[in-house]
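S.K.: could you look at this predicted model? Sequence included:
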Amino acid sequence: MVGRIWERWRGNAARVDAGFLLPFALLSAFQTSDLTRNLPVPGYAALTIGLLLPMVWRRRWPVPTFGIVALVSLVQWCFHVTLLPANVAVLIGLYTVTAYTTPWWGLSALGVAQLGALMEVIQVWAGGWKDIENPWLFFAVIIFGVWILGLHIRTRREYLRSVEDRAERLERERENELRMARAGERSRIARELHDVVAHNVSVIVVQADGASYALDTDPVRARQALTAISETGRTALGEMRRLLGVLRADDDVSVYTPQPGLAQLGDLVDQVRHAGLPVDVQASGDPPSLAEGRQLTIYRVVQEALTNTLKHGGPEATARVRLGYGPDEVRVEIRDDGRGAAASDDGRGHGLPGMRERVGVYGGEVRAGPRVGGGFEVVARIPVREGAAMSGEGAR
């Protein structure tokens, strides 16, 4: 309860400033008559109110309130009225202008306050301040100290504001990075879906065609083809569920199976062989330790190339897969002896552009096209680590 009242009271700047000035108002009310012998009580009250009342709105209008206080002090000086307790408003106004406005306004307020102190010292030089050798220096030090305090507070406030602005900017940048990461993840999922659907549907189509031809002449082979279709369909559904599940925020990520890599290349080749495409695989060199992203890229390159052979190579096509593991790069070559340039192309495929995009992410290169003498080849070179230099053989 007390905390809420305090927060509500602090929320009103004018109310806070009025409470801050209340002790000075009480001190002025109980001032002795020695300071008012040259001024009637109504005049004394008018000067006190004219000096203290504008300070209630000092933070809302710092320059106008300081101007009013300076004008009232000038009137006080013209009537030869000595310093009053309410003259502390000059120091409060100087601090407010320095802390809440521009440096030029702060310097102007400092000059006005110092000029007013010098005028006061000149007026009372003969009759007062006998205990102080240099009264102007006394005033000047106090005024300068108040100006330094206001300057410090303004500098600190600007620093805190810059820290808050930086925090807000970093928060916005973090949100933008998150949005970009989500967009990139959705693009990756789209590429994954294309690879999964294109490969598995191609296998299913080839197996279905083979089963239809062998249904009457070779029932055993037709049954094997149907079994392969069933297994391929289940595999495709499982991968599609895994990929689409990433888009669901209420699913547990831990239930997703790992991304395929080099260890799953054997299963991929076996699946393609069961689909009717003879594939010969050879590897040279020692497989380096590759990140999962690079392993997935190699897997998808082989998958896409073999899928294209299944779709466009023809019934008698065969394929060769060569993996060359080097200290700086992995070279992947997939060649077939199918139709090559004679194969039909509807122009709607995204496999080769997606392949180049995948490999390009890691600074690699892809060369794909018909072979001289027939067939098709895909050659990809993937750096083993960041910054590995690529030679110019595959650059096109």
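M.R.: Thanks, I have it. Bear in mind that the values here come from a model prediction, so they are computed numbers and not experimental data.
S.K.: please make it C-alpha for all contacts and neighbour counts, starting now.
M.R.: Will do.
S.K.: which parts of this structure are helices?
M.R.: For the chain, applying DSSP state H gives helices covering 2-10, 13-29, 41-52, 62-78, 88-100, 103-124, 135-214, 219-245, 265-274, 292-312, 351-361.
S.K.: need the ones you listed in a markdown table (columns: distance to Arg331).
M.R.: Listed next are the helices of the chain as a markdown table, based on distance: least, C-alpha to C-alpha, whole Å:
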| stretch | distance to Arg331 |
| --- | --- |
| helix 2-10 | 69 |
| helix 13-29 | 72 |
| helix 41-52 | 84 |
| helix 62-78 | 73 |
| helix 88-100 | 66 |
| helix 103-124 | 66 |
| helix 135-214 | 20 |
| helix 219-245 | 27 |
| helix 265-274 | 15 |
| helix 292-312 | 9 |
| helix 351-361 | 11 |
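S.K.: second structure for comparison follows:
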Amino acid sequence: MTQSWLAPDHPNAVVGGEPRLPKPPGVFRQFWARHPRLTDGLIAGIYGVPTISTAIVMAVIDGLPVWFAIVEVASILAATVAVFLLRRTRPRIVLGIGMLVCLVSAPAGSIEIIAILIALYAVAVYDSSRSAWIGLGLSVGVAALTSFLAARLRDTRIVEPFDFEPLGSSIALALFMLIATLIGVTVGNRRRYLDALIARAHDLARERDQQAELAAAQERSRIAREMHDIVSHGLTVMITLAEGSAVTAGRDPERAADAMRHVADAGRDALGEMRRMLGVLTGPADAAADRSPQPDVAAIPALVDGFREAGLPVRLTTSGPAITEPTLQLAVYRIVQEGLTNALRHASGAQHVDVRIERRDDDIEVTVEDDAVHRSIRMTGAGRGLAGLRERVALYGGTVEAGSRPGGGWLLRATLDATSDRPGGDA
């Protein structure tokens, strides 16, 4: 069971600082909540000191045997210690000891039920209502048995503390026990209800924090994917052009200079896309950030031209209706960009690199394939490109196929769900 808000060590706030949990109302209630052992000690003292004193006095007045007086005082002392130590944690043990005290008091003719009343309240509050009602039934039976034993052992028709006959005394004791149980059940149910509400508040706060962490992780993954697409594409083109320029610089300086100009253009394009990404991350306060839109399918021909200038023999083919949904256009652009970047990086000696974008009724298929017999291992990456591509395509319920072609070369085929691109579709 969760700890009650009345407990002194219950946290007053949850992760994130909200929601603030309620404090016990009133100065006195807060004081007793902070000092539970003081409360238990006072209850034990109020019960034990006068009860032990009365038992000793009555034993002397009635001339009871010394051994009986010792047993009675020892049982009351045990009940007092149990009330102090176990009232909150083991209330059933306190109830059992209280019943024992009640039975031991039978020869004295005065039935001790205070320990039972304290224990019934504690069982209802700190254990469960069901246990309290079961304890009430057992306690009533013990009290009735003690009443009849007291009358028989004392050879009298009057049983203390009510000076009733055994039956009347049993009924009176049962009423007092019922009152203690009802009060305990009421307080215990309210306590458990508040515990459930506070536990629910903690669960909601934890769920809120977990959702925030998941959203942050998804955003980091998206940013990493975009950054990889930008940096990997730009650097691959620049490295390829720079290597070609270094090879041709001695015999064709003009061609080398033209290649270096393309390197500068590729670097500026990558820097521009990087600034757009950083502008989105830094927010509206960064007025100098470029706010131009993300690339779409209309930018694919220019992308293909850039790879042709880098020496990659690319052929672009499109078919089907136009793609209008912006996020789908960006996804198609990134797929083509990743496929051509991998071809430029690994497909050295390729005679043909085909890019096909086919729009059908329910899906969009993007294919990038080359005929390179031998795959180059230079500039080998960590595999983040294809992993990010699969994550991007999975957002649209699509699939990615990447691997060697049967006749030689490499194939990248991605299929996207195009239903969100139709009128009335969910983006």
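M.R.: That came through, no problem. None of the values given here were measured: they were computed from a predicted structure.
S.K.: quick check: TM-score for this pair?
M.R.: For this chain pair, the superposition-based TM-score is 0.67 by TM-score structural alignment, normalised by the length of the first structure; 368 aligned residues with a C-alpha RMSD of 5.2 Å.
S.K.: pick the most buried one from the helices of the first structure.
M.R.: helix 88-100 (a mean of 25; mean count of other C-alpha atoms under 10 Å).
S.K.: quick one: the nearest residue to His228 of the second structure once chain neighbours are set aside from Val400 of the second structure, how far?
M.R.: Closest residue to His228 of the second structure apart from its sequence neighbours, by C-alpha to C-alpha, 6 or more residues apart in numbering: Gly385 at 6.9 Å. To Val400 of the second structure, Gly385 of the second structure is 12 Å away according to C-alpha to C-alpha, to the nearest Å.
S.K.: ok, Gly283 of the second structure next?
M.R.: Gly283 of the second structure sits at a distance of 33 Å from Val400 of the second structure (criterion: C-alpha to C-alpha).
S.K.: tell me which of the helices of the first structure sits nearest to Gly340 of the first structure.
M.R.: Nearest to Gly340 of the first structure among the helices of the first structure is helix 292-312 (7.9 Å), distances taken as C-alpha to C-alpha.
S.K.: contacts for the closest one next, please.
M.R.: 195, 198-199, 202-203, 206, 259-262, 264-265, 268, 272, 277, 317, 319, 321, 332, 334, 336, 338-340, 343-344, 351-352, 355, 358-359, 362, 378, 380, 382, 384 (C-alpha atoms under 8 Å, 6 or more residues apart in numbering).
S.K.: and stretch 336-348 of the first structure, by the same measure?
M.R.: By C-alpha under 8 Å, 6+ apart, the surrounding residues in contact with stretch 336-348 of the first structure are 309, 312-314, 316-320, 369-371, 374-377.
S.K.: taking the residues you listed together, which two end up most distant?
M.R.: Across these (C-alpha to C-alpha), the longest gap, 19.3 Å, separates Glu316 and Gly369.
S.K.: between these two, which is the more surrounded one?
M.R.: Between Glu316 of the first structure and Gly369, Gly369 has the larger neighbour count (other C-alpha atoms under 10 Å), namely 14 against 11.
S.K.: against Gly375 of the first structure, how distant is that one?
M.R.: For Gly369 of the first structure, the distance to Gly375 of the first structure equals 9 Å [C-alpha to C-alpha].
S.K.: do the same with Ile204 of the first structure
M.R.: Per C-alpha to C-alpha, Ile204 of the first structure is found 23 Å from Gly375 of the first structure.
S.K.: and for His350 of the first structure?
M.R.: Using C-alpha to C-alpha, His350 of the first structure is found at 20 Å from Gly375 of the first structure.
S.K.: what of Val56 of the first structure?
M.R.: When distance is defined by C-alpha to C-alpha, Val56 of the first structure is 90 Å away from Gly375 of the first structure.
S.K.: compare those two (neighbour count), which wins?
M.R.: For Val56 of the first structure versus Gly375, the count of surrounding residues by other C-alpha under 10 Å is larger for Gly375: 22 against 19.
S.K.: that one contacts Arg335, doesn't it?
M.R.: Yes - counting by C-alpha atoms under 8 Å, Gly375 of the first structure does reach Arg335; the two are 7.1 Å apart.
S.K.: check contacts around Arg360 of the second structure.
M.R.: The contact partners of Arg360 of the second structure, by C-alpha under 8 Å, 6+ apart, come to 320-321.
S.K.: what do we get in the first structure for it?
M.R.: For Arg360 of the second structure, the aligned residue in the first structure is Gly326 (criterion: TM-score structural alignment).
S.K.: still on that earlier bit, closest to Arg166 of the first structure among the contacts of stretch 336-348 of the first structure?
M.R.: Closest to Arg166 of the first structure out of the contacts of stretch 336-348 of the first structure is Gly369 (51.2 Å), distances taken as C-alpha to C-alpha.
S.K.: quick one: the closest one from Ala181 of the first structure, how far?
M.R.: From Gly369 of the first structure over to Ala181 of the first structure the distance is 33 Å, taken as C-alpha to C-alpha.
S.K.: how about the nearest residue to Met238 of the second structure, chain neighbours excluded?
M.R.: Met238 of the second structure sits nearest to Val263 (C-alpha to C-alpha, 6+ apart), 4.9 Å away.
S.K.: good, wrapping up.
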